[in-house]
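Enquirer: this is a predicted model, with the sequence first.
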Amino acid sequence: MRLLYGIAVLVIAAGVTACTTDDDPPATSASSCPGALGAAFDAWGRAGFSGTVAVSTAGRFDCLAGYGSANDATGARNTADTVYAIGSVTKAFTAASVLKLADERKLSLDDRIGTLVPAVTGPVSQATVRQVLLHTSGIRGSIGADRQPLSRDEAIAAINRLELAFPPGTDDAYSNAGYTLLAIVVEAVSGKSYRDYTASTTLGLAGKTLGGFWDGQPAAPGPRALGYLDGGEPGPAGDFAGPYWATDGNGALAMTTRELATWTRALFTGALLSPESTKSVAAPAFDVGDGRAHTLGGMVVFDAAVYGKPFVGMAGGGGDVGHNVVAVWIPEQDRVVAVASNRPVLTAEKLLSATIAALVTGAALPTPSAPAGTADLAKAVGTYRLDSGGTLRVSTPDNRPTITADGADAVAALFPPRGRFSVEGFRAHEDRVRALLAGQTREGREEREALEDEHGKISGVTVAGTIVADGEMRTYVTVTFKTKTVLGWYALDDHGGIQGVELPTPPPALVLVPVGADRYRPDDPTGTGPDVTIGFGTDHLTVTTPAGNLIARRTG
């Protein structure tokens, strides 16, 4: 779960004429996106995008479309009526609840947390509501896995144990725990449960309730998309029995993209909050560099210097549900774009990353290029060893040519950093992961304790390489226990706090497509993945990267 950092806004070119309003029947295919826009989205659908798109201008929908399968087992298709877990986009709703209570003078943004919730006695109790909204409270760490049963009292106890990464107001660190804390503030100040207040007030618009919760009540109504994880297995369908305080406030909501687009415009156009608070949800309030700033609305604002037009964005996903959701607001056009996906091959964020440059300038929407080659990878199936010791395994599961990395050198060969990521950044992230699993922080000690409770005593930790996935660095580690060895990955923030973890997990792999005789590249139609080409010889393979070539010899 995260803010929108790596991608920008989807701006629709002129020429879209067919519109619907909130009262029109939902679209079920790309045909509701006319002309060049529909043709382009059709192409991305054929390239692997599975999900829905909603685009509105001045409150009228230019596009409501679904692509791909919502549930492989039942054959249900994605439509504009399909419900997705919106993950960290939930934070914008929690922020709106807090700002609503401030409008009603039931709290001040400069109130200290411990004053509003006396049960909060840990270091973060001295932070202000404003600082928690902006991720500048210093609170670090997590209070539990997404589907870990956690009561309100247990959540408060966990928050009280968390350390501060820095004095409140002096730096920023993205925090799920901080938004759970804000949900607790909403309860304490409103006199209602967080879920009741969210459903009755924050989700309410013009007599309608938009969405609901993915797990528990009040549930988001409508057919649900089943998410599919990296290994192809389905994610949970929303049947977790709770209690839900591990995600309440920071990632628990669910809705359709149509509902998300409708709510987003209402937020930014003054239908939900006072004029002062409405202005604050889109205004930069804490500069985080590179033309970006946090807003009091729990989002990120990009200034005009980044892509030529200012906009506000939020993104969520990457958790065990298997959904990815993005919503952006472009004030100059009075336009909202909401995109949701339920498969990792081409997520909502990846789609926007690939199309953003052309869309912001008004150029034709780019489409994925088709693979050029016809080489048969079956003859190359086997295991290959680098001179440095790591191995690359070529296989064809489900007739999809795949290359898997085993060993830090093999991971480095297949997943070199690109864009804003660097080798130095990878190494720094690996150092933070080592420090975490060495127990150098309270969160690290608690993580070790949790691992040992599940797997037995830890006898060693070895870094197994770092990749970029879903816009974040993930460092793989091999953890040796008394009776077994387990591979997993950790994503940490700049202060060493856990932002994501999966253990156990399969080793990192790339699905390949041919681009010439005996030459393959990652199956990544957006062009945002690893910049590598794999070439096959009779007894070896060559990995070509911007830094040069690496050769691995066949061993089996």
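Expert: That came through fine.
Enquirer: going forward, measure contacts and count neighbours with C-alpha atoms only.
Expert: Noted.
Enquirer: what about the strand or helix carrying residue 314, distance to the chain center?
Expert: Following DSSP states H and E, one finds residue 314 within strand 311-317. Here the centre of strand 311-317 is set off from its chain's centre by 9 Å, with Cα atoms, centre = their mean, to the nearest Å.
Enquirer: what's that strand packed up against?
Expert: With contacts defined as 3 or more Cα pairs under 8 Å, 6 or more residues apart in numbering; DSSP states H and E, strand 311-317 has these neighbours: strand 300-302, strand 324-330.
Enquirer: would TSV of the ones you listed with mean neighbour count and distance to residue 393 be doable?
Expert: Below are the helices and strands packed on strand 311-317 laid out as TSV (neighbours: other Cα atoms under 10 Å; distance: least, Cα to Cα, whole Å):
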stretch	mean neighbour count	distance to residue 393
strand 300-302	29	40
strand 324-330	27	29
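Enquirer: what about the strands in the stretch 1-150 of the chain?
Expert: 51-57, 60-67, 69-71, 76-77, 84-85 (DSSP state E, counting those that start in this stretch).
Enquirer: off-centre distance for the longest one?
Expert: Taking Cα atoms, centre = their mean, one finds strand 60-67 lying 22 Å from the centre of the chain it belongs to.
Enquirer: how about that strand: buried residues?
Expert: By neighbour count on 16 or more other Cα atoms under 10 Å, the buried set for strand 60-67 is 60, 61, 62, 63, 64, 65, 66, 67.
Enquirer: just checking, the second one touches residue 54?
Expert: It stands for residue 61. Yes - between residue 61 and residue 54 there is a contact under Cα atoms under 8 Å: 7.2 Å.
Enquirer: one step back: would you format the helices and strands packed on strand 311-317 as JSON lines with distance to residue 472 included?
Expert: Putting the helices and strands packed on strand 311-317 into JSON lines (distance: least, Cα to Cα, whole Å) gives the following:
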{"stretch": "strand 300-302", "distance to residue 472": "16"}
{"stretch": "strand 324-330", "distance to residue 472": "14"}
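Enquirer: included below, for side-by-side comparison, is a second structure:
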Amino acid sequence: MTGCASAPAPEASPPSKQSSLEAAYGALDRADTSVVVAVSLDGAPPSVREFGALQEDGVPAEKTLVDIGSITKTVTAVAVSKLVDQSVVRLDETLAEIFPGVPEDKSRITVEQLLTHSGGLTGSVGDDFEQIDRDELLRRAFTSPLIELPGTRYAYSNVGYSILAAIIEIRSGRSYEDYLRDEVLAPTGVGGIGYLSEYADERSIRSASGESVLAASWGEHDVSWNLVGNGGLVTTAPTFVRFLQELTSGRLLSASALDRLQQPHIAEDDAGSSFYGYGLVVQDVPDLGRIYWHDGGNDVFSAEWSLYADHGDVIFTAGVDAAPGESAAGAAASVLREHLYGASG
């Protein structure tokens, strides 16, 4: 009887996304970083987990309120885009058309330039804890020197997004939070993104020293206009993932408004490695495709979201920073990317 060669061993199948996610969770558990994460794979409802000290606070991961920092800009950009959809604001409308008495050097700055950080405005005009109202914010913004010629270069500006929040209030006749809740979120059933109107101290994420968002981010009082529209919103991890899913599905904005929001309008650096849209960063990464993302932090709390358009996945992380400049959210996001896509950047 003649022998026959044995069949070659089958190649091992690549791990599924779900098994890769579970491996990432194991790595995060071993790292003992204090973070809450929400991950949606292929458009499914998000998987929500928390790690480190957050596991011991008695608040379920899906109910933990986190400070999303500068991710607030994503929300503000969507709200402004909604006003454009409603024909209440134009993207080419200038500050002089909206506010009386704008100085000449800032009079021709447009709404779109504010959205893309190309208005040439200074980064900030005060501390997050300093209690100032909308009028004082606008006075300081309009009297501060420009740092770039409007419309020429990217220059990240918290002030610009607070001016956008003021435009939302002036043109809608409602507070920033009320317009966000009633016109942007409520029609799709998404709720739970706001400032004091959505805050509950007993559900707040806590800093390494035990301070809540109210204390560590807002200074134990209502949110200053140094933050309104540009930072400091609170929400839960699964709520923000749902917000992004509603946005990209076309249920928050018209198709044309969503397309404009996601366009790579202006390079963030001379190399053109990333671009800013409206309230989000746009990157095309080899082997990963188009990614939209934003991050934020105040050296106490940090947060980051990323939407992998070619994969149908959304990752949101928020956490407690161990030290200034060390983003817990960014570190957790890197672990998740490495396990899901083999990319740590």
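Expert: Received the coordinates, thanks. Everything numeric in this text was worked out from a predicted model, so none of it was measured.
Enquirer: any idea what the TM-score is?
Expert: Here the superposed chains carry a TM-score of 0.85, computed using TM-score structural alignment, normalised by the length of structure 2; 323 aligned residues with a Cα RMSD of 2.5 Å.
Enquirer: before we move on, the earlier item: select, out of the helices and strands packed on strand 311-317 of structure 1, the one closest to residue 271 of structure 1.
Expert: Checking those against residue 271 of structure 1 by Cα to Cα gives strand 324-330 as the closest, at 14.8 Å.
Enquirer: kindly calculate the angle that the strand holding residue 314 of structure 1 makes with strand 324-330.
Expert: Between strand 311-317 of structure 1 and strand 324-330, the angle comes out at 170 degrees (axes from the mean of the first three to the mean of the last three Cα atoms, to 10 degrees).
Enquirer: and residue 241 of structure 2? What does it align with in structure 1?
Expert: Here residue 241 of structure 2 is matched to residue 261 in structure 1, going by TM-score structural alignment.
Enquirer: show me where the stretch 301-450 of structure 1 has its strands.
Expert: In the stretch 301-450 of structure 1, the strands defined using DSSP E, counting those that start in this stretch lie at 311-317, 324-330, 335-341, 382-386, 391-395, 402-406.
Enquirer: make JSON lines from these and add distance to residue 75 of structure 1 to it.
Expert: As requested, the strands of the stretch 301-450 of structure 1 are exported to JSON lines (distance: least, Cα to Cα, whole Å):
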{"stretch": "strand 311-317", "distance to residue 75 of structure 1": "23"}
{"stretch": "strand 324-330", "distance to residue 75 of structure 1": "21"}
{"stretch": "strand 335-341", "distance to residue 75 of structure 1": "16"}
{"stretch": "strand 382-386", "distance to residue 75 of structure 1": "35"}
{"stretch": "strand 391-395", "distance to residue 75 of structure 1": "28"}
{"stretch": "strand 402-406", "distance to residue 75 of structure 1": "26"}
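Enquirer: nearest to residue 38 of structure 1, of those strands?
Expert: Per Cα to Cα, nearest to residue 38 of structure 1 of those: strand 335-341, 14.5 Å.
Enquirer: equivalent range in structure 2 for that closest one?
Expert: So strand 335-341 of structure 1 sits over residues 313-319 in structure 2, by TM-score structural alignment.
Enquirer: and what of stretch 172-180 of structure 1?
Expert: Stretch 172-180 of structure 1 corresponds to residues 154-162 in structure 2, going by TM-score structural alignment.
Enquirer: same question, stretch 463-478 of structure 1
Expert: Against structure 2, stretch 463-478 of structure 1 falls on no residues (TM-score structural alignment).
Enquirer: by how much does the strand or helix carrying residue 260 of structure 2 deviate from structure 1 on average?
Expert: Element membership of residue 260 of structure 2, judged by DSSP H and E, is helix 255-262. Its aligned residues in structure 1 lie a mean 1.2 Å from helix 255-262 of structure 2 after superposition (mean Cα distance after the TM-score superposition for structure 1).
Enquirer: check which helices and strands that helix sits against.
Expert: Helix 255-262 of structure 2 makes packing contacts with helix 72-85 when contacts are defined by 3+ Cα pairs under 8 Å, 6+ apart.
Enquirer: gap between the helix it packs on and the chain center?
Expert: That offset, for helix 72-85 of structure 2, works out to 12 Å (Cα atoms, centre = their mean).
Enquirer: equivalent analysis for stretch 210-228 of structure 1, please.
Expert: Computed by Cα atoms, centre = their mean, the chain-centroid distance of stretch 210-228 of structure 1 equals 18 Å.
Enquirer: buried residues in that stretch?
Expert: Those would be 210-216, 219-221, 223-228, for stretch 210-228 of structure 1 by 16+ other Cα under 10 Å.
Enquirer: what's the span of that stretch from first residue to last?
Expert: Terminal residues of stretch 210-228 of structure 1 lie 25 Å apart, using Cα to Cα, to the nearest Å.
Enquirer: cool, stretch 310-324 of structure 1 as well?
Expert: This stretch, stretch 310-324 of structure 1, spans 23 Å end to end (Cα to Cα).
Enquirer: do stretch 129-139 of structure 2 as well
Expert: Stretch 129-139 of structure 2 has an end-to-end distance of 18 Å (Cα to Cα).
Enquirer: can you pull the buried residues of it?
Expert: Within stretch 129-139 of structure 2, the residues scored as buried using 16+ other Cα under 10 Å are 129, 131, 132, 134, 137, 138.
Enquirer: quick one: contacts for the last one?
Expert: I take that to be residue 138 of structure 2. Contacts for residue 138 of structure 2 (Cα atoms under 8 Å, 6 or more residues apart in numbering) come out as residue 163.
Enquirer: helix, strand or coil for the equivalent of it over in structure 1?
Expert: Structural alignment (TM-score structural alignment) places residue 138 of structure 2 against residue 156 in structure 1. Under DSSP: H, G, I helix; E, B strand; the rest coil, residue 156 of structure 1 falls in the helix class.
Enquirer: neighbours around residue 502 of structure 1, how many?
Expert: Per other Cα atoms under 10 Å, the neighbour tally for residue 502 of structure 1 reads 15.
Enquirer: can you check residue 454 of structure 1 too?
Expert: Residues near residue 454 of structure 1, counting by other Cα under 10 Å, number 9.
Enquirer: repeat for the one 10 residues further on
Expert: Burial of residue 464 of structure 1 is recorded as 24 neighbouring residues (other Cα under 10 Å).
Enquirer: I'd guess it is in a strand, am I close?
Expert: Yes - counting by three-state DSSP, residue 464 of structure 1 is found in a strand.
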